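Enquirer: Fold the following for me, if possible:
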Amino acid sequence: MVRKVRRVLTVLTGAAVALVCSLALAGPAAAQAAPKPKLAPGGVDITGDRLDQPLRLRADTRPADVNLIVDQVKWLGTTGQLRGPAAKDLGPKYTVVVLVAGTPKNTFDLFPLAKGGPRVYRPAKQPDLSRPRAGWFFGRLNMSETLRSVGVPLEPRFDTLSGGIGGGERVLPEDALDPVQDLDTALGELQRLLLLNVGVVVVITAGLAGIALLVRRRTR
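Expert: I've put the predicted structure just below:
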């Protein structure tokens, strides 16, 4: 009987170790995964600096313009930076609301002239009542020209510098890169992953202890 108990405990322990290992391997992949939202936009509304009335673009009349604006935000991942540039460095703000079937679904704040390159802020509170993680993202380099092309009152701006093969200049200045902030975000994700794995180990260990105690009582 004792041998059977030992075999059962050995099998359960092996299964627990395998489960923890699988979680540890799958965790980073899940944390780094950035699935793109599947948008089927029927239009976008744009409000912001120097726009007296919302700029309403609809897919049935201006499909190319709608796709240009949606392309600025559809690629955002699940996790952005927790902090953005200082308010004085953001420049004019334009709020984009994406509509699906005539109903507001997602909203984003675009800062095409932000110091260090265009930025996008995704608030946690969304029109469709979803609760994504609020975060800051670097925007596409053509953001200002894209907004201007659909009717936003922005001055013409060369967003891409050219200089031939091997020429040109850095498009994003040095101060646009913030390795400390990116490291803080990565460490936060790793900490949450480790806490999850520790919790699983504690639950499995408690279960094994309970089973061992129950079997011991029955064998007496």
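Enquirer: make it CA atoms for all contacts and neighbour counts henceforth
Expert: Fine.
Enquirer: Helix, strand, or coil at the nearest residue to residue 189 once chain neighbours are set aside?
Expert: The shortest distance from residue 189 to any non-neighbouring residue, by CA to CA, 6 or more residues apart in numbering, is to residue 31 (6.9 Å). Following DSSP: H, G, I helix; E, B strand; the rest coil, residue 31 is assigned to helix.
Enquirer: What is the neighbour count of residue 31?
Expert: 15 (other CA atoms under 10 Å).
Enquirer: Next: residue 161.
Expert: Neighbours of residue 161 (other CA under 10 Å): 11.
Enquirer: mind checking the longest helix of this protein?
Expert: helix 179-219 (DSSP state H).
Enquirer: so what secondary structure elements neighbour that helix?
Expert: With contacts defined as 3 or more CA pairs under 8 Å, 6 or more residues apart in numbering; DSSP states H and E, helix 179-219 has these neighbours: helix 2-32.
Enquirer: Can you mark which positions in the helix it packs on are buried?
Expert: 8, 9, 12, 16, 19, 20, 23, 27 (16 or more other CA atoms under 10 Å).
Enquirer: got it, and stretch 206-220?
Expert: Burial within stretch 206-220, assessed by neighbour count using 16+ other CA under 10 Å, is assigned to 208, 211.
Enquirer: So which residues make contact with it?
Expert: Residues outside stretch 206-220 that contact it (CA atoms under 8 Å, 6 or more residues apart in numbering): 1, 5, 9, 12, 13.
Enquirer: so what's the third one up against?
Expert: Residue 9 sits next to 208, 212 when contact means CA under 8 Å, 6+ apart.
Enquirer: this one next, for a side-by-side:
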Amino acid sequence: MVGRVRRLLGRLVSVAAVAVLTVGLASPARAAAERAAPKPPPAGVDITGVGLTEPLRLRAGNQPAQVVAVIDQVSWFGRTGAAKGPKAADLGPKYTIVVLAGDKPRQTFDLYPLAKGGPRAYRPAKQPDSRKTTAGWFLGRLNMSETLRSVGVPLERQIDTVSGGVGGGERVIPEDSLNPAKDIDDALAELQRLLLLNVGVMLVITSGLAGIALLIRRRTR
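Expert: A predicted model of the protein is given here:
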């Protein structure tokens, strides 16, 4: 009887160890795979503004580079911007871009590529998808004018801004893509779930071992 109980105990420990290792390795691997999975680019961008008699419609299906270039002008903005922007007389021509997901408008921004002191961008508090955000002004990338011109906006070539660069503001990686803060939060949440799961498994194993040990003790008396 004691031999059978000991063999049972050994099998239980082996199975439990395999279960813990499987849980510990599968969860991070699955989370890493989900984070590494490529996300589809925005479906498109609509641009309206000075000199455009009708909206300039860019779609990722046939103009992916142009769509990405325009999105790059606004995707790095922080959650909060300046409460006040330049004077209206210093802003120059305005171009409104609307980012679409599928056929639905998702975000909108007003771009001022020729503003005095450098390109500016304004994010309205009211967004097409009703997401909660705060209105704010941001310094734009130095190549904003050239980027818009390259996709079809009627702007004169700006020789001194061809090299591009960042105008300023709080820089973050796009919110729907590789946001570091979001990635860290997700990693911590995943780690917490993993630790809790492992603790639960260990408690079950400990309880089982304690019960078997008690049974062995009673049988050997």
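Enquirer: rewinding a little: out of the buried residues of helix 2-32 of the first structure, which is nearest to residue 76 of the first structure?
Expert: Comparing the buried residues of helix 2-32 of the first structure against residue 76 of the first structure with CA to CA places residue 27 closest, at 20.2 Å.
Enquirer: Tell me how many other residues surround the residue lying closest to that closest one once chain neighbours are set aside.
Expert: Nearest residue to residue 27 of the first structure in three dimensions, chain neighbours excluded: residue 193, at 6.4 Å (CA to CA, 6+ apart). Residue 193 of the first structure has 19 neighbouring residues, counting by other CA under 10 Å.
Enquirer: wait, doesn't residue 193 of the first structure sit right on residue 25?
Expert: No. With contact defined as CA atoms under 8 Å, residue 193 of the first structure does not count as touching residue 25 (10.4 Å).
Enquirer: Can you work out which residues contact both of these two?
Expert: Counting by CA under 8 Å, 6+ apart, residue 193 of the first structure and residue 25 have no common neighbour.
Enquirer: quick check: longest helix of the second structure.
Expert: helix 180-220.
Enquirer: contacting residues around residue 92 of the first structure?
Expert: Applying CA under 8 Å, 6+ apart to residue 92 of the first structure gives the contacts 48, 49, 111, 112, 113, 114.
Enquirer: State the three-state secondary structure for it.
Expert: coil.
Enquirer: And the one 4 residues further on, by the same measure?
Expert: Assigned state for residue 96 of the first structure: strand (three-state reduction, three-state DSSP).
Enquirer: and the gap between it and residue 185 of the first structure?
Expert: 26 Å (CA to CA, to the nearest Å).
Enquirer: ditto for residue 148 of the first structure
Expert: Distance from residue 148 of the first structure to residue 185 of the first structure, counting by CA to CA: 33 Å.
Enquirer: Also residue 129 of the first structure?
Expert: 25 Å.
Enquirer: quick one, which of those two is more surrounded?
Expert: Legend: neighbour count by other CA under 10 Å for residue 129 of the first structure and residue 185, higher for residue 185 (16 against 10).
Enquirer: roughly how far out does the longest strand along the second structure sit from the chain middle?
Expert: Secondary structure of the second structure read by DSSP state E shows that its longest strand is strand 104-112. Strand 104-112 of the second structure sits 18 Å away from the centroid of its parent chain (CA atoms, centre = their mean, to the nearest Å).
Enquirer: so what secondary structure elements neighbour that strand?
Expert: strand 95-101, strand 120-123.
Enquirer: average distance between it and the first structure?
Expert: When the first structure is superposed, strand 104-112 of the second structure averages 0.3 Å from its matched positions, counting by mean CA distance after the TM-score superposition for the first structure.
Enquirer: What residues of that strand count as buried?
Expert: 105, 106, 107, 108, 109, 110, 111, 112.
Enquirer: Pull the contacting residues for the second one.
Expert: In other words, residue 106 of the second structure. 98, 99, 100, 127, 128, 129.
Enquirer: cutoff 7 Å now
Expert: 99, 100, 128, 129 (CA atoms under 7 Å, 6 or more residues apart in numbering).
Enquirer: Filter those residues down to just the buried residues.
Expert: Counted by 16+ other CA under 10 Å, the contacts of residue 106 of the second structure give 99, 100 as buried.
Enquirer: which of the contacts of residue 106 of the second structure does the first structure keep?
Expert: Retained in the first structure (both residues aligned by TM-score structural alignment, their matches' CA atoms under 7 Å) from the contacts of residue 106 of the second structure: 99, 100, 128, 129.
Enquirer: Tabulate these (TSV), appending distance to residue 58 of the second structure.
Expert: Shown next, in TSV, are those (distance: CA to CA, whole Å):
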residue	distance to residue 58 of the second structure
99	10
100	10
128	18
129	19
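Enquirer: Of these, which is the nearest to residue 203 of the second structure?
Expert: Closest to residue 203 of the second structure, out of all of those and judged by CA to CA, is residue 129, at 45.9 Å.
Enquirer: Perfect, that will be all.
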